[in-house]
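Participant: This is a predicted model, with the sequence first.
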Amino acid sequence: MKIIVPMAGIGSRLRPHTLTIPKPLTVIAGKPIVQRLVEDIAGVVNQKIEEIAFIIGPIAKGFPSDTREKLLSIAEELGAKGSVYVQEEALGTAHAIQCAKDSLSGPCVVAFADTLFKADFTLDATADGAIWVKQVEDPSAFGVVKLKDGYITDFVEKPKEFVSDLAIIGIYYFKDGGKVKEEIQYLLDNDIKENGEYQLTNVLETLKEQGAKFIPGKVDVWMDCGKKDPTVDTNKKILEFEYEKGNNLVSENVVLEDANIIQPCYIGEDVVIRNAQVGPYVSIGKGSIIEDSEITNSLIQTNAHISNAKLDNAMIGNHAKYNGNYTSVSIGDYTELV
């Protein structure tokens, strides 16, 4: 099994945090978003992951020079070969996938690195394909699928009238990645676009017309990391999941001086907490210092220095300094607000 991860978008909705780090490498409860994504996929497919191929954007458009190294390390931790491709120009979902055409063969999962999920189903790898979906209250904002006898019959993009409440979350399984590659190449060769871009939905429709049967993979929880507030909420949910599983995410060498931690929390290595209360639902990256503060439901990255603060629903970047009275803040890397 292979996993293909298009992640070339710059993540402008999560700025300022994505000015220095691509969104999929933003750390949630101690792990980058993309690492949590591929780990969750590996659990659902229940097969050995042979290769993970990442499609990133060019360094000139905001991707740090060490991005490739970090992604290869994530693949290695899962015991898989890592491959990194570059999408030089944003020309749609199908175009992004085709950038990894050298890795697109055999059974594979295509997962766009914009979301995390939790599911308790096991993928039926004998199906021609599967599309991860989540029941939503307002389907008009999503692409949705229609079902009949357990199979997907239609793909409908942002329906104005109700046709289904099963929203496509951006994760797909294909039994034959080579066939997907052929159909994408047909789009490119014949310049078949939707709204100026080469879209994966066109490929899905073609495969369905050729007889491929797609099944839904229904997820229990769909977590968004597109903007600051949903990202902080996703951090909260991940901490809840880890705590319910009995996982302690507080490092052994945390220094506590007249301080208290209320679980669930993630506290990285070499964190110092003085005269402060942290938690619940707080993640603090390694090397950070928290002083004279009260922090709940917040996401703080590495080497931050927080003092005299009362934070809730806050997101603080790497190496940031914050000393103030604001509660719900969003501060990027190397920012000082003192």
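Facilitator: That came in fine, so what should we check first?
Participant: okay, CA-based contacts and neighbour counts for the rest of this
Facilitator: Fine.
Participant: Now Ser83: closest residue in space, sequence neighbours ignored.
Facilitator: Ala53 (4.6 Å; C-alpha to C-alpha, 6 or more residues apart in numbering).
Participant: take a look at this one as well, against the first:
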Amino acid sequence: MKIIVPMAGMGKRMRPHTLTVPKPLIPIAGKPIVYRLVEDIAKVCPEPIEEVAFVVGSFGKEVEDRLIDVAASVGAKGSIYYQNEPLGTAHAVLCAEEALSGKVIVAFADTLFRADFTLDTGEEGIIWVQQVPDPSAFGVVTVNDQQIITGFVEKPKQHISDLAIIGIYYFKDGDNLRNELQYLVDHDVRRGTEYQLTDALENMKNKGVAFKTGQVTEWLDCGNKNATVATNRRYLDYLQHQDLVDSSAVVENSVIVPPVYVGAGAVLRNSVIGPHVSVGKGTRISQSVVVNSIIQENSLLRSVNLSNSMIGNFVEFQGNSSDLSIGDYALLRGSTD
């Protein structure tokens, strides 16, 4: 089994956090989004993961090395492919054409999920979906009585189906998928300026490939700050029975209201932290109250009152109370009165 993870997008909706790191490396409960994604796929996959192929932009060697480590964490080889132009989802997957053989899972790195099934690798294809109250903002599928997909509709203006495609797909024949993607490029089949994966899926369906739906129990978005903080909250709920405070963290005269993740070397003094807070390694927080927030690595917070906030790496922040989104290396100082 191979996993292909397209993640070359610029993550504009997550700025300023994506100005210095790609969105899939933003932490959720102490682990990068893409790590959580690969880990969760491995849990529902009954076969060993041979390779995880990451399709990236110009992220640099440090990011690429971290992605190789993500693959190694599930016992797989990691490989890096490049999408140098934003030419759509089909083009992004095709950029990893060398990995498109045998059984393949394609998982776009801006969504996480919870599921209680084991992937049936004997099916020709599976598209993972979730029921949504307003399908007009999503690509949806229609199905027959056997739950075989009969059609793909992008952002329907009228109610056709409430089964939204969450961005995770299984293909028994990766070579067939590669050929259909190549067909779109060779014949310049685009929607606007982009080659769309749903066009390849439609072609495969019309040629007899039976796609079934795989329904997840929860679909977790990481598209913007508020959604990412909410996803962090849900993951901490899932993990609350584990010890989430690193043994090297220092907690002095402070109250931790679980679930809270505290990374290695973090220091908490005279503060109330939680519930639903992730504190990255090396971060120091003093004389503060922090709830429902993500504080990344090596930051310094003093005399703050934060809720529903996301603070980047190497931030120095003092003396404010807000719902905030602060990127890396920022310096903010206000009154501490």
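Facilitator: Alright, I've got the coordinates. In this text the structure is predicted, and so the values were computed from the model without any measurement.
Participant: Make sure the residue nearest to Ser83 of the first structure is actually in contact with Val86.
Facilitator: No. Checked against C-alpha atoms under 8 Å, the pair Ala53 of the first structure and Val86 is beyond contact range at 10.6 Å.
Participant: neighbour count winner among the two?
Facilitator: A direct count of neighbours by other C-alpha atoms under 10 Å for Ala53 of the first structure and Val86 places Ala53 higher, at 27 against 18.
Participant: which stretch of helix or strand covers that one?
Facilitator: For Ala53 of the first structure, the host element (DSSP states H and E) is strand 51-56.
Participant: That strand vs the second structure, mean deviation?
Facilitator: In the superposition against the second structure, strand 51-56 of the first structure averages 0.2 Å from its aligned positions (mean C-alpha distance after the TM-score superposition for the first structure).
Participant: what does that strand rub up against?
Facilitator: Strand 51-56 of the first structure has contacts (C-alpha atoms under 8 Å, 6 or more residues apart in numbering) with 1-9, 63, 71, 75, 80-87, 96-97, 99-100, 103.
Participant: Do a quick rundown of the helices in the second structure.
Facilitator: Using DSSP state H, the helices assigned to the second structure run over residues 33-44, 61-73, 89-94, 174-186, 197-206, 225-238.
Participant: And the shortest one, what does it pack against?
Facilitator: Just to be clear, that refers to helix 89-94 of the second structure. If contacts are counted by 3 or more C-alpha pairs under 8 Å, 6 or more residues apart in numbering; DSSP states H and E, helix 89-94 of the second structure sits against strand 2-6, helix 174-186, helix 197-206.
Participant: Let me know which of the ones you listed is tucked in deepest.
Facilitator: Comparing those by mean neighbour count (mean count of other C-alpha atoms under 10 Å), strand 2-6 ranks first with a mean of 27.
Participant: Tell me which residue of the second structure matches up with Lys101 of the first structure.
Facilitator: Under the alignment (TM-score structural alignment), Lys101 of the first structure pairs with Glu97 of the second structure.
Participant: mind checking how far the residue lying closest to its match once chain neighbours are set aside is from Val93 of the second structure?
Facilitator: Of all residues not flanking Glu97 of the second structure in the chain, Arg178 sits nearest, at 6.4 Å (C-alpha to C-alpha, 6+ apart). Applying C-alpha to C-alpha, to the nearest Å, the value for Arg178 of the second structure to Val93 of the second structure is 8 Å.
Participant: before we move on, back to that, I figured the match of Lys101 of the first structure was touching Leu177, is that so?
Facilitator: No. Taking contacts as C-alpha under 8 Å, Glu97 of the second structure lies outside contact range of Leu177: 9.5 Å.
Participant: okay, and the common contacts of these two?
Facilitator: Joint contacts of Glu97 of the second structure and Leu177 (C-alpha under 8 Å, 6+ apart) do not exist.
Participant: Glu50 of the second structure: what's it in contact with?
Facilitator: Contact analysis of Glu50 of the second structure by C-alpha under 8 Å, 6+ apart lists Met1, Lys2, Gly75, Ala76, Lys77.
Participant: do that again at 10 Å, thanks
Facilitator: Applying C-alpha atoms under 10 Å, 6 or more residues apart in numbering to Glu50 of the second structure gives the contacts Met1, Lys2, Ile3, Ala71, Ala72, Val74, Gly75, Ala76, Lys77, Gly78.
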